[in-house]
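>>> With the sequence up front, the predicted model follows.
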Amino acid sequence: MRDIARRAGVSESAVSFALNNRPGVSEDTRQRILGVAKELSWHPNSAARALSAARAGTVGLVFARPAKTLGIEPFFLQLVSGMQAVLSVRASALLFQVVENMAAEMALYRQWWSEHRVDGVLVVDPRVDDPRPALLVELGLPALLIGGPTSTGTVPSIWADDTGAMASIVDYLVGLGHRRIAHIAGLPELIHTKRRIDSFRAATRKYGLSTHDSVATDYSDEAGARETRQLLAEPGPPTAIIYDNDVMAVAGVGVAGELGLSVPSDLSVVAWDDSVLCRLTHPQLTALVRDTHAFGSHAAQQLLALIEGEAPHDVEDDVPRLEPRGSTAPPPLP
């Protein structure tokens, strides 16, 4: 700052105002200072800024899930990509870690807080009975739940309307003429899974369908294939199956082919999350479409606002829209 002040012919305080985009200098002076800073190849020292602002310049993200499910689900890659797009512009780092269970995740929050490693955390997979919000409030660590809100409402959240999205899928399948519909769900303890299961049950009751109950899985292709095989082996098998992610839906199409069934002539398939997988499969999969990258960006923006002192509040993101493709059709004739 002393070098820039000397070269620009201004005080060091004027340099500070200009470089931190604060009032106190004229626009002409600000531009002259920024020009000198550029000539001198000046960049902010993140460590020094963290010390002066009592901030780490880092946001934390922990996944307490089986590692294999993270490696095969495009959703998480798009979500993290959206977060990083915002954080990188704001010169914030993303500290990412995968742990075995929620106890390990909570221990990590305590460690990060005690070491001042992060300014806030993005919390994924809110649970029905989730102990994490109470801990984060106790620590005073800014946090945003992705997929909430929880029943306690103590930590703000960003979420999409899973209830309405599931209802739209059932409405669509019933409109095609399906009366036997199954739902292969994800982890049952997750709030968004519960919302989908509850909505599926409500929609099938509304239409008086002869339907199967939701089946919980770990989101893996193995589980999707196993449950599909079991459903199709039952008397009066479903003519349509809704899968809670793209990976399980693709596995389900494969199982149908093994059993000599044609998609969509014999079985209609719907994937919850759209991805490249859905568009590369033959036939292309009917899927719920949303901008997951943008969802991740919105989450990062919301957390940064909380860190800056904005009042916490819940944010409902865009509802995913159903895009019919080649994997759905009217059911086979009796």
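Happy to help now that I have it. Everything quoted here is computed from the prediction, not taken from an experiment.
>>> CA only for contacts and neighbour counts going forward, please
Noted.
>>> Which parts of the stretch 101-250 of the chain are strands?
For the stretch 101-250 of the chain, applying DSSP state E, counting those that start in this stretch gives strands covering 120-124, 143-146, 157-159, 181-184, 240-243.
>>> Mind giving me the packing neighbours of the longest one?
When contacts are defined as 3 or more Cα pairs under 8 Å, 6 or more residues apart in numbering; DSSP states H and E, strand 120-124 sits against strand 58-64, strand 143-146, helix 292-307.
>>> 7 Å instead, please
Applying 3 or more Cα pairs under 7 Å, 6 or more residues apart in numbering; DSSP states H and E, we find strand 120-124 packed against strand 58-64, strand 143-146.
>>> Just name the most buried of those.
strand 143-146 (a mean of 24; mean count of other Cα atoms under 10 Å).
>>> Point out the other elements, helices or strands, that that strand touches.
Secondary-structure packing of strand 143-146 (3+ Cα pairs under 7 Å, 6+ apart): strand 120-124, strand 157-159.
>>> nearest to residue 228, of the ones you listed?
For residue 228, the closest of the helices and strands packed on strand 143-146 is strand 120-124, at 27.3 Å, according to Cα to Cα.
>>> quick one, that closest one and strand 58-64 angle?
If you take axes from the mean of the first three to the mean of the last three Cα atoms, to 10 degrees, strand 120-124 sits at 30 degrees to strand 58-64.
>>> contacts for strand 120-124?
Contact with strand 120-124 is made by 59-62, 141-147, 307, as judged by Cα atoms under 7 Å, 6 or more residues apart in numbering.
>>> re the thing from before, please name whichever of the strands of the stretch 101-250 of the chain is nearest to residue 26.
Residue 26 lies closest, by Cα to Cα, to one member of the strands of the stretch 101-250 of the chain: strand 120-124, at 34.5 Å.
>>> alright, now check it against this:
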Amino acid sequence: MTTSRRPLKMADIAALASVSTSAVSLALNDRPGVSEATRQRILSIATELGWFPNAAARALVGARAGTVGLVLTRPARDIGIEPFYMSFIAGLEAALSVQRTGLLLQFAQDEQAELDTYRRWVAEQRVDGLVLLDLRVNDPRPGLVRDMAIPFVVIGDPRYAPGATAVWSDDGAAIAATVRRLVELGHRRLARVSEQTTMAHTTIRNRAFVEACTGLDLPSPFVVEAAPSAVGSRSATHQLLTGTTRPTAIVYDNNIMAVAGLGVAHELGLVVPDHVSLVAYDDSVLCESTHPALSAISHDVHSYGEHAGRLLLDVIDGVDSEPSLDSVPRLIERGSTGPLRAPDPTLAGR
């Protein structure tokens, strides 16, 4: 016959520590009222016994849930392919784990489902704070979440989330520097394959791209909007490379799009970079594994996630936190960029 183990209670810890259950509650919930020595003795006993608080009971007394929430409004299958998200989440969890805080991750089909998830989590006191990823133009989420009176951090340029605590990378400066480098290599007909312009980072990159080309007196650049996927990029790249005026360099909004674009160039008989140079955004092992290896606008995405996690924990603790610039991504040059070295095969016979 088997016997089930009785659930561990605060009274058990109190008996072993020779203190009252109220003292145990104060110590475990990190509240004043017990000496530091007593607190450490209680925590040590609780750890040895494998005690974990009941989430519902913690909510009733206003204690923290020990969890923060992240909702992604993208297909789950795409997240597994796009290295940015997995690296960012890994960094986020690394920062949270230092404070023994968990991450509650959920996928939503659309913005309304995302907002409904936030409302449910807040009503159920499931999370102590939220991470708002994929900042959008005219994004309603920061204002609505602020009205829920829950701490949150926005990942993206604070100009698109006024008054919110934000952490971001300077995409505009990175794009401008990349355009200047391509011009140094002799390119003048430039193009960009971008994500949807409803995204704040896409709008920033597009604006910086056009302004940099204009400032360098280049012909009007091509900007083609596409779904942030291999399928979307293939269509956009084919459109650019079979047009009457083919660009000699293309900058993509992520590495999946750049890999797909490289495949289209090969299929059309173009040699990269002799006929066309390609640049990805967000470097990864994937960029190093193609032939030729893809040049990429790179920043440490894992560190970016850690930065966001630390900032959110500060906000949860009531620390006044200003928007924080994480990094200015930089171009890593590999085999997919270089000066034009061969006649344009698409112009043969014209």
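Yep, it's here. Remember, it's a predicted structure, so these values are computed and weren't measured experimentally.
>>> picking up where we left off before, quickly compare the strands of the stretch 101-250 of the first structure and say which is most buried.
Burial of the strands of the stretch 101-250 of the first structure is given as mean neighbour count (mean count of other Cα under 10 Å); strand 240-243 ranks first at a mean of 26.
>>> Which stretch of the second structure is that strand matched to in the alignment?
Mapped onto the second structure using TM-score structural alignment, strand 240-243 of the first structure covers residues 249-252.
>>> With the first structure overlaid, how far apart is that stretch on average?
Aligned to the first structure and superposed, stretch 249-252 of the second structure gives a mean residue distance of 0.5 Å (mean Cα distance after the TM-score superposition for the first structure).
>>> What ranges does the second structure have for its helices?
10-17, 21-28, 36-49, 55-60, 76-81, 83-98, 111-123, 141-147, 171-184, 200-215, 230-241, 255-267, 285-288, 301-316 (DSSP state H).
>>> Residues touching the second one, excluding its own?
Helix 21-28 of the second structure is touched from outside by 10-11, 14, 32-34, 39, 42-43, with contacts defined as Cα under 7 Å, 6+ apart.
>>> related to what we said a few turns ago, pick the one among the contacts of strand 120-124 of the first structure closest to residue 130 of the first structure.
Sorting the contacts of strand 120-124 of the first structure by how near they are to residue 130 of the first structure, with Cα to Cα, puts residue 145 at the top with 11.0 Å.
>>> ok now do the closest one, which residues does it touch?
Residue 145 of the first structure makes contacts with 122-124, 126, 155-158, as judged by Cα under 7 Å, 6+ apart.
>>> Repeat the analysis, applying 6 Å as the threshold.
Counting by Cα atoms under 6 Å, 6 or more residues apart in numbering, residue 145 of the first structure touches 123, 157.
>>> which one in the second structure is aligned with it?
Using TM-score structural alignment, the equivalent of residue 145 of the first structure in the second structure is residue 154.
>>> ditto for residue 304 of the first structure
Matched by TM-score structural alignment, residue 304 of the first structure corresponds to residue 313 in the second structure.
>>> Identify the residue nearest the geometric centre of the first structure.
Compute the mean C-alpha point of the first structure, and by Cα atoms, centre = their mean the closest residue is residue 79, 5.1 Å away.
>>> After alignment, which residue of the first structure pairs with residue 49 of the second structure?
Match for residue 49 of the second structure (TM-score structural alignment): residue 41.
>>> count of residues packed around its match?
By other Cα atoms under 10 Å, 8 other residues sit near residue 41 of the first structure.
>>> and what of residue 194 of the first structure?
Residue 194 of the first structure: 19 surrounding residues under other Cα under 10 Å.
>>> Residue 214 of the first structure versus the closest residue to it other than its chain neighbours, what's the distance?
Using Cα to Cα, 6 or more residues apart in numbering and skipping residues adjacent in sequence, the residue nearest residue 194 of the first structure is residue 188, 6.3 Å away. As judged by Cα to Cα, to the nearest Å, residue 188 of the first structure and residue 214 of the first structure stand 10 Å apart.
>>> Under the alignment, what does residue 91 of the second structure map to in the first structure?
Using TM-score structural alignment, residue 91 of the second structure pairs with residue 82 in the first structure.
>>> contacting residues around that match?
By Cα under 6 Å, 6+ apart, the contact list for residue 82 of the first structure reads 293-294, 296-297.
>>> where does it sit relative to residue 71 of the first structure, distance-wise?
Distance, residue 82 of the first structure to residue 71 of the first structure, using Cα to Cα: 17 Å.
>>> for residue 303 of the first structure, same thing?
To residue 71 of the first structure, residue 303 of the first structure is 25 Å away according to Cα to Cα.
>>> nearest spatial neighbour of the counterpart of residue 141 of the second structure in the first structure, skipping sequence neighbours?
Aligned counterpart of residue 141 of the second structure in the first structure: residue 132 (TM-score structural alignment). Distances taken as Cα to Cα, 6+ apart place residue 106 nearest to residue 132 of the first structure, at 6.7 Å, with adjacent residues excluded.
>>> can you tell me how far the counterpart of residue 295 of the second structure in the first structure sits from residue 162 of the first structure?
Aligned by TM-score structural alignment, residue 295 of the second structure pairs with residue 286 of the first structure. Going from residue 286 of the first structure to residue 162 of the first structure by Cα to Cα gives 17 Å.
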